[in-house]
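Participant: Quick one: sequence plus predicted model below, questions after.
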Amino acid sequence: MNAVGRNDEILDTIGALVAEERALRNRSSRNLGLGDTEQERLRAVEVQLDQCWDLLRQRRAKSEFGENPDEAAVRPPGEVEGYQG
């Protein structure tokens, strides 16, 4: 798959995660909170979103500077948590 196709795949994943995050947050506000399992899932979704956005940034930067975007890798949650880009 080419770099653009892979980026599109990452963007599709981001879109799905954003939709799930919104659904959980809406459920939380309607039901005055989430159960433990839903809270854990929301946290996991937030971490995955941070990782996906970071990976996409890495890939775009590598492409921009003539490097192979496929060399970009998902970084551990501790490195990307709360990243403000």
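Facilitator: Everything's here; your move.

Participant: contacts, neighbours, all on C-alpha from now
Facilitator: Fine.

Participant: E64 and R6: what is the separation?
Facilitator: Using CA to CA, to the nearest Å, E64 is found at 15 Å from R6.

Participant: okay, these two: which has more neighbours?
Facilitator: Just comparing E64 and R6: by other CA atoms under 10 Å the higher neighbour count belongs to R6, 15 against 11.

Participant: quick one: the helix or strand hosting that one to chain centroid distance?
Facilitator: For R6, the host element (DSSP states H and E) is helix 3-31. The chain centre lies 8 Å from the centre of helix 3-31; the measure is CA atoms, centre = their mean, to the nearest Å.

Participant: try this one side by side with the last:
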Amino acid sequence: MRNVFPNKYYSDEGFVERKLEINEEDLQEIIEDYLLRNADFDEVEIVNNRPMNIWLYAKCRKYVDSEDPEQDEALQDAEVEISGDYDGNL
């Protein structure tokens, strides 16, 4: 996984958003990890019967502490500040 877009601080909404790019190998690892943590299996094998390039983006939000925003680590990670209504970050 890699962070492919600038981290954005949506000041009116009060959160910092980052986008992570997830490729096919990452997706298999995420699914396997989830199944092993949340189900009673001894072994998990992920099988892709439809080979193709899968590129997903995960939008990850961290809400900023409204009482002390300047000390919030998430805000310090933001590279761009956006005011106004949230646009879905398309």
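Facilitator: Ah, there it is. All values derive from a computational prediction rather than experimental measurement.

Participant: TM between them?
Facilitator: Between these two chains, after superposing, the TM-score reads 0.31 (TM-score structural alignment, normalised by the length of structure 1); 37 aligned residues with a CA RMSD of 3.1 Å.

Participant: next structured bit after the helix holding R6 of structure 1?
Facilitator: For helix 3-31 of structure 1, the following helix or strand on the C-terminal side (DSSP H and E) is helix 36-64.

Participant: If you count contacts, what does that following helix end up packed against?
Facilitator: Contacts defined by 3 or more CA pairs under 8 Å, 6 or more residues apart in numbering; DSSP states H and E place helix 36-64 of structure 1 against helix 3-31, helix 77-80.

Participant: Can I get those in a markdown table including distance to A44 of structure 1?
Facilitator: Below are these laid out as a markdown table (distance: least, CA to CA, whole Å):
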| stretch | distance to A44 of structure 1 |
| --- | --- |
| helix 3-31 | 10 |
| helix 77-80 | 10 |
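
Participant: right, so of the ones you listed, which gets closest to L56 of structure 1?
Facilitator: L56 of structure 1 lies closest, by CA to CA, to one member of the helices and strands packed on helix 36-64 of structure 1: helix 3-31, at 6.5 Å.

Participant: Among the helices and strands packed on helix 36-64 of structure 1, which comes closest to Q51 of structure 1?
Facilitator: helix 77-80 (6.2 Å).

Participant: what does the closest one contact?
Facilitator: Here helix 77-80 of structure 1 makes contact (CA atoms under 8 Å, 6 or more residues apart in numbering) with V47, D50, Q51, D54.
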